[in-house]
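Colleague: here is the input, now give the coordinates:
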Amino acid sequence: MTYEEHQISAYLQAVQAALEDKEFVLHLAKTLPAPKMRAPGIQAGR
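Modeller: Okay, the predicted model is just below:
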């Protein structure tokens, strides 16, 4: 594995771990500006 591949692998593992941490996800949801996903149409598809 090259150095770059190792860095990417470590980054992806960190992202995955963060997404599994519900408190972190809730913190992100509160701190990020409201996403544009609230457009009509996308919610209708869910």
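Colleague: all contacts plus neighbour counts: C-alpha atoms, from now on.
Modeller: OK.
Colleague: now the element after the longest helix seen in the chain, going C-ward?
Modeller: The residue-count maximum for a helix in the chain (DSSP state H) belongs to helix 3-20. Next helix or strand after helix 3-20 toward the C-terminus (DSSP states H and E): helix 22-31.
Colleague: name the helices or strands packed onto that following helix?
Modeller: helix 3-20 (3 or more Cα pairs under 8 Å, 6 or more residues apart in numbering; DSSP states H and E).
Colleague: helices and strands around the helix it packs on, which ones?
Modeller: helix 22-31.
Colleague: can you name the next helix or strand after the helix it packs on?
Modeller: Assigned by DSSP H and E, the successor of helix 22-31 is helix 42-45.
Colleague: please give the structure of this sequence too, so both can be compared:
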Amino acid sequence: MGQDKYDGLNRPYLMGEVKPPANEKMQMLLKVAEEFSGVECQIGG
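Modeller: Model prediction:
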């Protein structure tokens, strides 16, 4: 989750132990974001 960018800037990445949310959680958040904003959203690049 962004570690490559920190490495490229020669800065310490302090969230190395933090795990990304489960896919189910991300899908739930995607649905909430779409319903709230009325904009189609996408997970990932």
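Colleague: please state their TM-score.
Modeller: Remark: TM-score between the superposed chains equals 0.33 [TM-score structural alignment, normalised by the length of the second structure]; 27 aligned residues with a Cα RMSD of 2.8 Å.
Colleague: thinking again about what came up before, between the longest helix of the first structure and helix 22-31, how big is the angle?
Modeller: 90 degrees (axes from the mean of the first three to the mean of the last three Cα atoms, to 10 degrees).
Colleague: what does helix 3-20 of the first structure rub up against?
Modeller: For helix 3-20 of the first structure, contacts defined as Cα atoms under 8 Å, 6 or more residues apart in numbering pick out 24-25.
Colleague: buried set for that helix?
Modeller: Judged by neighbour count (16 or more other Cα atoms under 10 Å), helix 3-20 of the first structure contains no buried residues.
Colleague: same thing with stretch 28-40 of the second structure?
Modeller: Residues residue 30 are the ones in stretch 28-40 of the second structure that count as buried (16+ other Cα under 10 Å).
Colleague: so who does residue 27 of the first structure touch?
Modeller: Not one residue lies near residue 27 of the first structure by Cα under 8 Å, 6+ apart.
Colleague: and for residue 6 of the second structure, the neighbour number?
Modeller: When counting by other Cα atoms under 10 Å, one arrives at 12 neighbours for residue 6 of the second structure.
Colleague: how near is it to residue 35 of the second structure?
Modeller: The gap separating residue 6 of the second structure from residue 35 of the second structure is 33 Å, by Cα to Cα, to the nearest Å.
Colleague: for the second structure, what's the longest helix?
Modeller: Counting by DSSP H, the longest helix found in the second structure is helix 23-37.
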